[in-house]
Structures are given as structure tokens and as C-alpha cells.
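1. test case, fold it:
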Amino acid sequence: MSAFDLTGKLAVVTGARRGIGRAMARALAEAGADIIGVSANLEESGSEVEKDVTAAGRTFEAIRTDFADRAAVRALGENLAGRDRPVDILVNNAGTIRRAPAAEHSDADWDLVLQVNLTSQFVLVRALGKVMAARRQGKIIFTASLLSYQGGITVPGYTASKHGIAGLTKALANEWAPHGVNVNAIAPGYIATDNTQALRDDPARSASILERIPAGRWGSADDLAGATVFLASDAATYIHGTTLPVDGGWLGR
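-> Got it, this is the predicted structure:
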């Protein structure tokens, strides 16, 4: 059996309805995992991500949860942690972004972004990580960002949240690695998704970004597939607390 084979595993993917989350769910399913998809607006049935997963021959369950609602995320964690079939893989990908110059960045935007991108991530991982540690096995993957390393422009809340994710990845790895749980993160580069639409629509910003990417193109959500499967698999058993950039070479420039 390949070390990358996920047959029989159960993976939870948050933010699974579209973009990077959908691509991650599809990749895990194609590697053999059954999927529980979570998103604020995920259709109960017939979603595109469900079609992806079932086309790969795996089962799919949709759960609608708003990551801006801490109580709802806590209930989600209790639900998943209390099931007879344990979660083997948690992909903590749900996120949001608000763009405004720092002097105009409202408290409401700051609170929303930190709640969705960092606090709710911890609330969910706390519930499932506890069970994984007790079982002495599990894979946890966060979606970090290039802004886990850099400051960005007009996204102070997002940058703070993604620096937090990089730190949380290390902190949890320190605690749970001795219990057989791998905690890592993926830092996508500039990926063509809804979150980057404003940048791609700005000719000057888009050109300046492309000039710095050695690969010479915006990434696609499917560019995250290999890293996701790798970190979810036995091939990554001795990898703990790392953030893996998938960025077309941006950070090396």
C-alpha cells in the first residue's frame, strides 16, 4: 500500500464549498478518504464538492456551520468528536478577508476576521485534537497564507490572523506530536479564487504580483492538492509544526 493512500480514512474539510477547500476535499477523496464538508452556505445535497467526492467513489456529508458564530463552531466540534466513527484528518481551511487601510479598518471587520480565521479554528481543533491525541493518531492541516510571513497591504486583520495560524500550528504540534498527532499548515501563494478577485481585477497590483512569482502565473486551487494529500498521509508521519508554502516560488524571490 502506498504511504499516500488514504483509503478508509475520514476527513473533515472546512470551507469546502468552493475554491481551495473544494480542491482539498476532492484531492483527499481521490486519495481514498471519505469527506465531511463544512461551510456556512454549503448545500445539504447536490453541491459541486459533493459531486467531486462521490465521483471519486467516496462518501460525502454536508454540514452547514458559520465560523463567525463561536457557539455554532463549538457545537460542530462536539458533534464530530462524539461520533462513533472518529475523524482521522481535519483540514481547517475556513476563512474570510476584509480589505481596508489600517486607519479605516473597523472593529467589526477586525473582530469578524479574527473570529473566523483564528478563534473558530482553535475551538474546532481543540475538540477534535483532544480525541485524536487520546487515540494516538490524527492529521491536522491548517490553511495559513503568505501573510503568515509578510505584512500585506490593507489587510491588517487577515495578516494578524494568519500569523496566528502559523503560531498555533507550532504550539499544537509541540503538545500533540508526542501523542501521534501531526499538526501542520499549508501556506497558499497567490491563488485565483474569490478572495483574490480584487487583486486580479486591479491591473497594477496584478502585474506587480505576477512579476514576483518565479512560476510566472497565479496558482490554481488544484495546486494545493498534492500538499494536502501529503500532509494527511503516512508519508508525513515525522513532519510536525511546519508551514509548507505552495506559492510558485514567491517567498524565495
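2. C-alpha only now, for contacts and for neighbours.
-> Fine.
3. would you list every one of the helices in the stretch 101-250 of the chain?
-> 107-114, 120-135, 156-176, 197-201, 203-212, 225-232 (DSSP state H, counting those that start in this stretch).
4. now the angle from the second one to helix 107-114?
-> Computed by axes from the mean of the first three to the mean of the last three C-alpha atoms, to 10 degrees, the angle separating helix 120-135 from helix 107-114 equals 20 degrees.
5. just checking, what packs against helix 120-135?
-> Judged by 3 or more C-alpha pairs under 8 Å, 6 or more residues apart in numbering; DSSP states H and E, helix 120-135 is in contact with helix 70-81, strand 89-92, strand 138-143, strand 181-188.
6. hang on, the earlier thing: any chance of the helices of the stretch 101-250 of the chain in a markdown table, plus distance to residue 25 and mean neighbour count?
-> Formatted as a markdown table, the helices of the stretch 101-250 of the chain follow (distance: least, C-alpha to C-alpha, whole Å; neighbours: other C-alpha atoms under 10 Å):
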| stretch | distance to residue 25 | mean neighbour count |
| --- | --- | --- |
| helix 107-114 | 23 | 17 |
| helix 120-135 | 17 | 20 |
| helix 156-176 | 20 | 21 |
| helix 197-201 | 22 | 14 |
| helix 203-212 | 27 | 14 |
| helix 225-232 | 9 | 22 |
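7. looking at the helices and strands packed on helix 120-135, which is nearest to residue 12?
-> Nearest to residue 12 among these is strand 89-92 (4.9 Å), distances taken as C-alpha to C-alpha.
8. now show me the structure for the sequence below, then we'll compare the two:
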Amino acid sequence: MKLSSSIFTFRFLNFNSLFIKSQPSFKISAATKRTMTQFPNFSTKISNSSPANTAEDSQVSPPEPRPQSSPRKPWLIVGLGNPGKKFNGTRHNVGFMMVDAIAEAEGISINTVNFKAQIGKGFIGNVPVMLAKPQTFMNSSGESVGAIVSYYKIPLKQVLVIFDDLDLPFAKLRLLPKGGHGGHNGMRSIIDSFKGSRDFPRLRIGIGRPQGRMDTINFVLRAFNKQEREELEFMFHNGIEAVRILLLEGFDKSATYVNSTKAMEQLG
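-> So this is what the prediction gives:
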């Protein structure tokens, strides 16, 4: 499979910052400014506030509106994790880390807190996107994700959830069009918030299973070591490219890329 040349532009991204990041910088990026000008409804709706009309305003007849096409719905890309510094760089927070990697690669600032989530707005190619990191703690992720989807009326087929998976080998990715929660409490909460619907794509990130007698809870809350962080950098490159292909070329091509061993070998 011929890979996009864009993947080689990520080699110098500062992925080390993903392991120590705690709060967004709250600077307005060029991509965010472009969102505000090209998609005014999409970029301003997040503030959830507007001044009330005065009595004088109500007496003025507004001009007849021009017919407009329906605004393009953004993709919602959600990374799951737990908020707080003590959880930074842990296995259970690898969804957060992937969203941070996407934000850095695409020049999107995660600079808003709303709907119980840290949110960034921008574009991947010409596709409007929202990046979200729920701050509800993992087991209640649906409170945040469900509210965003409901408010913006985002189709579930345009909601990508990224999360850690004990059943996949370490640093391996798998993209699926739908499915159950697989015992993952964050996914369980999201499915509940969607009234039981499982018809939304998800990107699973393998974290492996604990060896010996280590408790699973302690394992998922354990930080990555140096060697594991190096392996994750390679995985982040693949994940960023997979998301680009998904949004710009469709699910089938992205799934073929992610789930193909040839894609991994060609990047080595």
C-alpha cells in the first residue's frame, strides 16, 4: 500500500511532552483562527452564550436571510483518560496522549474547557474537527461525550473514540467501525450516553496485560518506562496518519492502513 508522504513530517514532533503534559497552553493557533472565520457557527457555539436582544433591536425588521446550505458537522475525536497530574503518562491515559499528539501535528490548540472536557477546534485537511479530553474521570466519560454530541448534533459515525485496550499487544492499533465496550468502563459510559448505540468508530491502543500477579488496576495506572515511550512514539505516528486517512479518505482505507502489518513494516 502506498503511504501518504505526510507521515514523514512527524519525525520531529516533541512526543516527550505528551508524557508530562497537564494543562493546555490556551493560545489561539492559526488553525483555530481559521475555524472562527470559515466556520463561524461551529467556532462560536462552544461559548454557549449570546447577548439578549434589546427592546430597540426587536423593533427593527431584519433583512431577509439568504438561503444557505446546512453547516458541515465537525468530526468529534475523543481521547479517554483521567484528569490530574498523577495520571499523566500512564497506560490508562494513552487516549489523552494520542489526542495531544494529533493536536500538535495538526496545529490545533486545546484551549477551551466546556461540557466537562478540554476541547480544541480546528481542521484536519479541509475537515472541521473537535478534539476532546473528558475531565470527568474515566468511568463517567459519557457525561461529557454525550453532552457534546447532543449539543452539536454530531452523527455517531463522526465520533471517533480513542482508548487503551488490555487485549491488544503493547503499542498496537486497531480501528473498528463499531462494537461493545469490551469491559472498558469509559466506553461503557459512552455507550450508555448514546442510549445503548454502539455504532460509532473507535481506535484501540494496545497496552498489553500485566505479567505475574500484578493487579490490573495498578497496571493500567502505571507509568510507561523509557523503552515503552520510545515504542509509543512510533505508534503515535501511525495513529496520526490513520486519523487523517479516516477523515479525508474514509473508514475502509484507514482500517486497511491501521490493521495491515505491511503499513507497520514500511514505516520501520
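9. and the TM-score between them?
-> The TM-score (TM-score structural alignment, normalised by the length of structure 1) is 0.40; 156 aligned residues with a C-alpha RMSD of 5.4 Å.
10. which of the helices of the stretch 101-250 of structure 1 sits closest to residue 142 of structure 1?
-> Closest among those, using C-alpha to C-alpha: helix 156-176, at 7.2 Å.
11. now the helices and strands packed on helix 120-135 of structure 1 as a markdown table including distance to residue 212 of structure 1 and mean neighbour count?
-> Putting these into a markdown table (distance: least, C-alpha to C-alpha, whole Å; neighbours: other C-alpha under 10 Å) gives the following:
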| stretch | distance to residue 212 of structure 1 | mean neighbour count |
| --- | --- | --- |
| helix 70-81 | 38 | 17 |
| strand 89-92 | 28 | 26 |
| strand 138-143 | 22 | 25 |
| strand 181-188 | 15 | 27 |
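12. just to revisit the earlier point, between the helices of the stretch 101-250 of structure 1, which gets nearest to residue 186 of structure 1?
-> helix 225-232 (7.4 Å).
13. returning to that earlier point: and the helices of the stretch 101-250 of structure 1 as CSV, adding distance to residue 10 of structure 1?
-> What follows is those, written out as CSV (distance: least, C-alpha to C-alpha, whole Å):
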stretch, distance to residue 10 of structure 1
helix 107-114, 28
helix 120-135, 12
helix 156-176, 19
helix 197-201, 32
helix 203-212, 37
helix 225-232, 11
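14. wait, which of the ones you listed is closest to residue 53 of structure 1?
-> helix 225-232 (13.6 Å).
15. same for that closest one, what does it pack against?
-> helix 19-30, strand 138-143, strand 181-188.
16. could you dump those into a markdown table and include distance to residue 121 of structure 1?
-> Formatted as a markdown table, these follow (distance: least, C-alpha to C-alpha, whole Å):
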| stretch | distance to residue 121 of structure 1 |
| --- | --- |
| helix 19-30 | 14 |
| strand 138-143 | 8 |
| strand 181-188 | 12 |
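17. for residue 77 of structure 1, which of these is the nearest?
-> Using C-alpha to C-alpha, the nearest of those to residue 77 of structure 1 is strand 138-143, at 13.8 Å.
18. could you check the angle the host helix or strand of residue 12 of structure 1 makes with helix 120-135?
-> Counting by DSSP states H and E, the element that carries residue 12 of structure 1 is strand 10-14. Counting by the same axes, to 10 degrees, strand 10-14 of structure 1 points 170 degrees away from the direction of helix 120-135.
19. helices or strands next to strand 10-14 of structure 1 in the packing?
-> helix 19-30, strand 34-39, strand 89-92.
20. measure residue 233 of structure 2 to residue 226 of structure 2 for me?
-> As judged by C-alpha to C-alpha, to the nearest Å, residue 233 of structure 2 and residue 226 of structure 2 stand 11 Å apart.
21. between those two, who's got more neighbours?
-> Each of residue 233 of structure 2 and residue 226 has its neighbours counted (other C-alpha atoms under 10 Å); residue 233 has more, 21 against 9.
22. tell me the spacing between that one and residue 240 of structure 2.
-> Taking C-alpha to C-alpha, one finds residue 233 of structure 2 at 11 Å from residue 240 of structure 2.
23. residue 22 of structure 1 reaches residue 49, doesn't it?
-> Yes. Here residue 22 of structure 1 reaches residue 49: they are 5.6 Å apart, a contact under C-alpha atoms under 8 Å.
24. and the helices and strands packed on strand 10-14 of structure 1: which comes nearest residue 73 of structure 1?
-> strand 34-39 (10.3 Å).
25. what's downstream of that closest one, the next helix or strand?
-> Strand 34-39 of structure 1 is succeeded, C-terminally, by helix 48-55 (DSSP H and E).
26. what angle do that following helix and helix 19-30 make?
-> 10 degrees.
27. residues of helix 48-55 of structure 1 that come out buried?
-> Using 16 or more other C-alpha atoms under 10 Å as the test for burial, helix 48-55 of structure 1 gives 49-50, 52-54.
28. same check, this time on stretch 254-264 of structure 2
-> Under 16+ other C-alpha under 10 Å, the buried positions of stretch 254-264 of structure 2 are 254-259, 263.
29. secondary structure and distance to residue 57 of structure 2 added to those, as CSV?
-> Converted to CSV, the buried residues of stretch 254-264 of structure 2 look like this (DSSP: H, G, I helix; E, B strand; the rest coil; distance: C-alpha to C-alpha, whole Å):
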residue, secondary structure, distance to residue 57 of structure 2
254, helix, 50
255, helix, 52
256, helix, 55
257, helix, 55
258, helix, 54
259, helix, 57
263, helix, 59
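30. closest to residue 94 of structure 2 out of the residues you listed?
-> Of all the buried residues of stretch 254-264 of structure 2, residue 94 of structure 2 sits closest to residue 258, with 17.0 Å by C-alpha to C-alpha.
31. which residues touch the closest one?
-> By C-alpha atoms under 8 Å, 6 or more residues apart in numbering, residue 258 of structure 2 lies in contact with 173-175, 238-239, 242.
32. from those, which land in helices?
-> 238-239, 242 (DSSP state H).
33. top of those by number of neighbours, please.
-> Of those, with other C-alpha under 10 Å as the count, residue 239 tops at 27 neighbours.
34. you'd agree it is up against residue 99?
-> No. Residue 239 of structure 2 lies out of contact with residue 99 (C-alpha under 8 Å); the separation is 9.5 Å.
35. which residue ranges of structure 2 form helices?
-> Under DSSP H, structure 2 gives helices at 30-38, 40-44, 55-58, 94-106, 141-152, 185-193, 216-220, 226-249, 251-259, 261-267.
36. among those, which is the most enclosed?
-> helix 94-106 (a mean of 24; mean count of other C-alpha atoms under 10 Å).
37. now the angle from that one to helix 226-249?
-> 60 degrees.
38. what packs against helix 94-106 of structure 2?
-> strand 75-79, strand 117-124, strand 127-134, strand 159-165, helix 226-249.
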